[in-house]
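*Asks:* next input, structure requested:
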Amino acid sequence: MKSWSSYIKNFQSYLKIERGLSVHTVANYTFDIERLCSFLAEQQIEVSPIVIKEETVQQFIYKVSGELNARSQARIISGLKSFFTWLIFEDYRQDNPMVLIETPKTGRKLPDTLSVDDIDNLIGAIDLSLPEGERNRAMLETLYGCGLRVSELVSLKVSDLFFDEGFVKVTGKGNKQRFVPIGPQTQRFIDFYRNGIRSHLTIQKGFEDTLFLNRRGRQLTRAMVFTIIKELAVKIGLKKNISPHTLRHSFATHLLENGADLRSIQLMLGHESITTTEIYVHLDRKHLTQVMQQFHPRK
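*Replies:* From the prediction side, this is the model:
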């Protein structure tokens, strides 16, 4: 739909430049709007985003509700609300046709976590006789040792390593930067990889500062890290459905279980809101009961 495409393009620019969102997040927003466009085309409804009415959008949401789970519906509604809010902000329209549409309750899915033994077994299953073995071990140790998102891991630079100070500089969501502590063991595995494997690669132009490289000397993809972890889980017979994010969840959970405070965990994870970090409080109620019994004066 031609009348929609120029608005979508300008909205993408706004998300990238003014809000600093990642390419992946911008693609999700775009997909949500294009889904509405497809619905309008199917129904032969010719209407621009400037004049589309609430009833038309409700028809689309009703159709979507029969096809998708609550979480996916909630994401589409959120994406469309942002789009129409932007149109109002830019003075293209006066009202938001999404204003009365309620987001379905999705509940809070508690993330899977691994035990320390699980993580040791996972990393222990890496074949270090292969050149990529040292790299994979360094990557998994960094994911778990620093609690990074997979996007933060693959974009990590050599110039982000401040080992003398015991920190790495991490670029998170919205290009926000934070310093995360890195332990001596993780530093050692990164150095093994850098000196023993990475230094012998033919590094492609533009990737000279990228820490974790594929065999062609380019930045690893997020999908490749997912594949590496899935294959290791199969290798050790781990029955949990895990991903790189599982190591990040495990990092936070193990810190909490060992007495770290939520505010410190929030800063290390790069969560904008403490409420996001609070999900970890629900993971081990038994541990919290022990904390209460040990530290509360009225125990």
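*Asks:* from here on, contacts and neighbour counts on C-alpha atoms
*Replies:* Will do.
*Asks:* all helices of the stretch 151-299 of the chain, in order?
*Replies:* Assigned by DSSP state H, counting those that start in this stretch, the helices in the stretch 151-299 of the chain fall at 184-196, 222-235, 244-257, 262-269, 274-277, 285-295.
*Asks:* ranking the ones you listed by burial, who's on top?
*Replies:* helix 244-257 (a mean of 22; mean count of other Cα atoms under 10 Å).
*Asks:* what's in contact with that helix?
*Replies:* 111-115, 140, 143-150, 225-226, 229, 262, 265, 269, 280-281, 283-284, 287 (Cα atoms under 8 Å, 6 or more residues apart in numbering).
*Asks:* mind listing which of those residues are in strands?
*Replies:* Counting by DSSP state E, no part of the contacts of helix 244-257 is found in strands.
*Asks:* among the residues you listed, which ones are buried?
*Replies:* For the contacts of helix 244-257, a burial check counting by 16 or more other Cα atoms under 10 Å picks out 113-114, 140, 143-150, 225, 229, 262, 265, 269, 280, 283.
*Asks:* thinking again about what came up before, just put the helices of the stretch 151-299 of the chain in CSV and tack on distance to residue 174.
*Replies:* Formatted as CSV, the helices of the stretch 151-299 of the chain follow (distance: least, Cα to Cα, whole Å):
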stretch, distance to residue 174
helix 184-196, 26
helix 222-235, 17
helix 244-257, 18
helix 262-269, 14
helix 274-277, 16
helix 285-295, 33
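*Asks:* which one of those helices lies nearest to residue 62?
*Replies:* For those, proximity to residue 62 was assessed by Cα to Cα; helix 274-277 is nearest, at 29.4 Å.
*Asks:* next one: the closest one to chain centre, how far?
*Replies:* 15 Å (Cα atoms, centre = their mean, to the nearest Å).
*Asks:* show me what it is packed up against.
*Replies:* Under the contact criterion of 3 or more Cα pairs under 8 Å, 6 or more residues apart in numbering; DSSP states H and E, helix 274-277 touches helix 262-269.
*Asks:* I have a second one here; can you model it like the first so I can compare?
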Amino acid sequence: MNWDSYIKSYQSYLKIERGLSKNTIENYSFDIERLCLYLVTNGIEVSPIKINEETLQQFIYAIATQVNARSQARIISGLKSFFGYLIFEDYRNDNPLELIESPKTGRKLPDTLAITEIDALIGAIDLATNEGERNRAMLETLYGCGLRVSELVSLKISDLFFEEGFIKVTGKGNKQRFVPVGDLCRKYIEIYKDTVRVHVNVKKGHNDILFLNRRGSQLTRAMIFTIIKDLAVKIELTKKISPHTFRHSFATHLLENGADLRSIQLMLGHESITTTEIYLHLDRSFLTEVINNFHPRK
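*Replies:* Down below sits the predicted model:
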């Protein structure tokens, strides 16, 4: 078996045995493909079951000059998982990355948008165009429901349970959750769906997808990034933002306004409360307010 065969076998394992999403599997595969490119570029001919720690260490040194510590740690983790799979399938007896340590990355906290900044971004959308109505509905959904960008682009009309006050979201590993939807978000989705989307020539297979591009197909994640980036430039926002910034702002604003961590965990779709704790940053003034309001010996 060559690298491609092992990779395909690993992808099947991630999909069938571990139930991971397509995006997650692609990310795992990209780490291995990056290693394969390094081997080819440097004329190293070695199979996954023969590659040793020294070769992998040289690869880690090479990527350290190209990516930041966080990306480097992710690549090492992805490769450890791959070689762990090879051990599981009895292709190897050892993990050549076992003694290779990931760089210390610390806790990276993304920028949070203030409510005024979110209003400014949405206010900068040109509503004179059909895409404008769509973009307003999408940004309101990102922020109002705290969705991942992959969850936004795959949102279906059949996922809208407006009478019950929820939308059904399919997250990582195809796990589904119900997220409350506010009146403003619901209003803008309905405006787009009932006045704009009904006039789009929808391509076969995309009939149930809520947000469509001009050609009637599902939007890509890259397109959402571009829309947000262009709006940030338009209002001269200096923060480096992405679709994930809206999700982070959603959670942070809820917490600052008194929502409990468990509720936020459920709405974000985090399996572990620990993930939510790391994900949210708390400023000291908010913590002081919590102590003053809720501690019995304040």
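*Asks:* where does the TM-score land?
*Replies:* The pair, once superposed, lands on a TM-score of 0.95 when counted by TM-score structural alignment, normalised by the length of the second structure; 298 aligned residues with a Cα RMSD of 1.6 Å.
*Asks:* quick one: which of the helices of the stretch 151-299 of the first structure is nearest residue 123 of the first structure?
*Replies:* helix 222-235 (8.0 Å).
*Asks:* how far off helix 244-257 does the closest one point, in degrees?
*Replies:* Between helix 222-235 of the first structure and helix 244-257, the angle comes out at 70 degrees (axes from the mean of the first three to the mean of the last three Cα atoms, to 10 degrees).
*Asks:* what range in the second structure does helix 222-235 of the first structure sit on?
*Replies:* Counting by TM-score structural alignment, helix 222-235 of the first structure falls onto residues 221-234 of the second structure.
*Asks:* check the mean deviation of the matching stretch from the first structure.
*Replies:* Compared with the first structure after the fit, stretch 221-234 of the second structure shows a mean deviation of 1.2 Å (mean Cα distance after the TM-score superposition for the first structure).
*Asks:* next one: that stretch to chain centre, how far?
*Replies:* Distance, centroid of stretch 221-234 of the second structure to centroid of chain: 16 Å (Cα atoms, centre = their mean).
*Asks:* which other residues reach that stretch?
*Replies:* By Cα under 8 Å, 6+ apart, stretch 221-234 of the second structure touches 121, 124-125, 135, 149-150, 153, 238, 241-243.
*Asks:* likewise stretch 194-207 of the first structure?
*Replies:* 131-132, 134-135, 211, 213, 215-219.
*Asks:* surely residue 156 of the second structure meets residue 189?
*Replies:* No. Applying Cα atoms under 8 Å, one finds residue 156 of the second structure not in contact with residue 189, separated by 11.6 Å.
*Asks:* run the chain-centre distance for the helix or strand hosting residue 119 of the second structure.
*Replies:* Under the criterion of DSSP states H and E, residue 119 of the second structure resides in helix 115-123. Relative to the chain's own centre, helix 115-123 of the second structure is displaced by 22 Å; criterion: Cα atoms, centre = their mean.
*Asks:* cool, stretch 231-242 of the second structure as well?
*Replies:* 20 Å.
*Asks:* list the buried ones in the helix or strand harbouring residue 38 of the first structure?
*Replies:* According to DSSP H and E, residue 38 of the first structure maps onto helix 23-42. Along helix 23-42 of the first structure, these residues count as buried under the neighbour rule (16+ other Cα under 10 Å): 26, 29-30, 32-34, 36-37, 39-40.
*Asks:* got the contact list for that helix?
*Replies:* Contacts of helix 23-42 of the first structure (Cα under 8 Å, 6+ apart): 1, 4, 8, 12, 15-16, 46-47, 57, 60, 76, 79-80, 83.
*Asks:* try stretch 139-152 of the second structure
*Replies:* Contacts of stretch 139-152 of the second structure (Cα under 8 Å, 6+ apart): 122, 138, 169-171, 179-182, 184-185, 188, 221, 224, 243-244, 246-251, 267-268.
*Asks:* that older thread, ok, residues contacting the helix holding residue 119 of the second structure?
*Replies:* Against helix 115-123 of the second structure from outside (Cα under 8 Å, 6+ apart): 136, 139-140, 231-232, 235.
*Asks:* for that helix, give me the average deviation versus the first structure.
*Replies:* Mean for helix 115-123 of the second structure is 1.2 Å (mean Cα distance after the TM-score superposition for the first structure).
*Asks:* so which bits of that helix are buried?
*Replies:* For helix 115-123 of the second structure, using 16+ other Cα under 10 Å, the buried residues are 118, 120-122.
*Asks:* and the angle for it with helix 221-234?
*Replies:* Going by the same axes, to 10 degrees, helix 115-123 of the second structure makes 110 degrees with helix 221-234.
*Asks:* picking up where we left off before, which among the contacts of stretch 194-207 of the first structure gets closest to residue 88 of the first structure?
*Replies:* Distances from residue 88 of the first structure to those, taken by Cα to Cα, are shortest for residue 219, at 39.2 Å.
*Asks:* any idea how far the closest one is from residue 181 of the first structure?
*Replies:* 23 Å (Cα to Cα, to the nearest Å).
*Asks:* now swap in residue 3 of the first structure and tell me
*Replies:* 49 Å.
*Asks:* what's the answer for residue 279 of the first structure, then?
*Replies:* Taking Cα to Cα, one finds residue 279 of the first structure at 22 Å from residue 181 of the first structure.
*Asks:* if I look at the residue most central in space within the first structure, how far off is residue 140 of the first structure?
*Replies:* Centroid-nearest residue in the first structure: residue 149, 5.4 Å away (criterion: Cα atoms, centre = their mean). Residue 149 of the first structure sits 11 Å away from residue 140 of the first structure, taking Cα to Cα as the criterion.
*Asks:* how many residues are close by residue 298 of the first structure?
*Replies:* Other residues lying near residue 298 of the first structure total 6 when counted by other Cα atoms under 10 Å.
*Asks:* how about the strands of the stretch 51-200 of the first structure, start to end?
*Replies:* 161-162, 167-171, 177-181 (DSSP state E, counting those that start in this stretch).
*Asks:* check the mean deviation of the shortest one from the second structure.
*Replies:* The reference is to strand 161-162 of the first structure. Mean deviation for strand 161-162 of the first structure: 0.5 Å (mean Cα distance after the TM-score superposition for the first structure).
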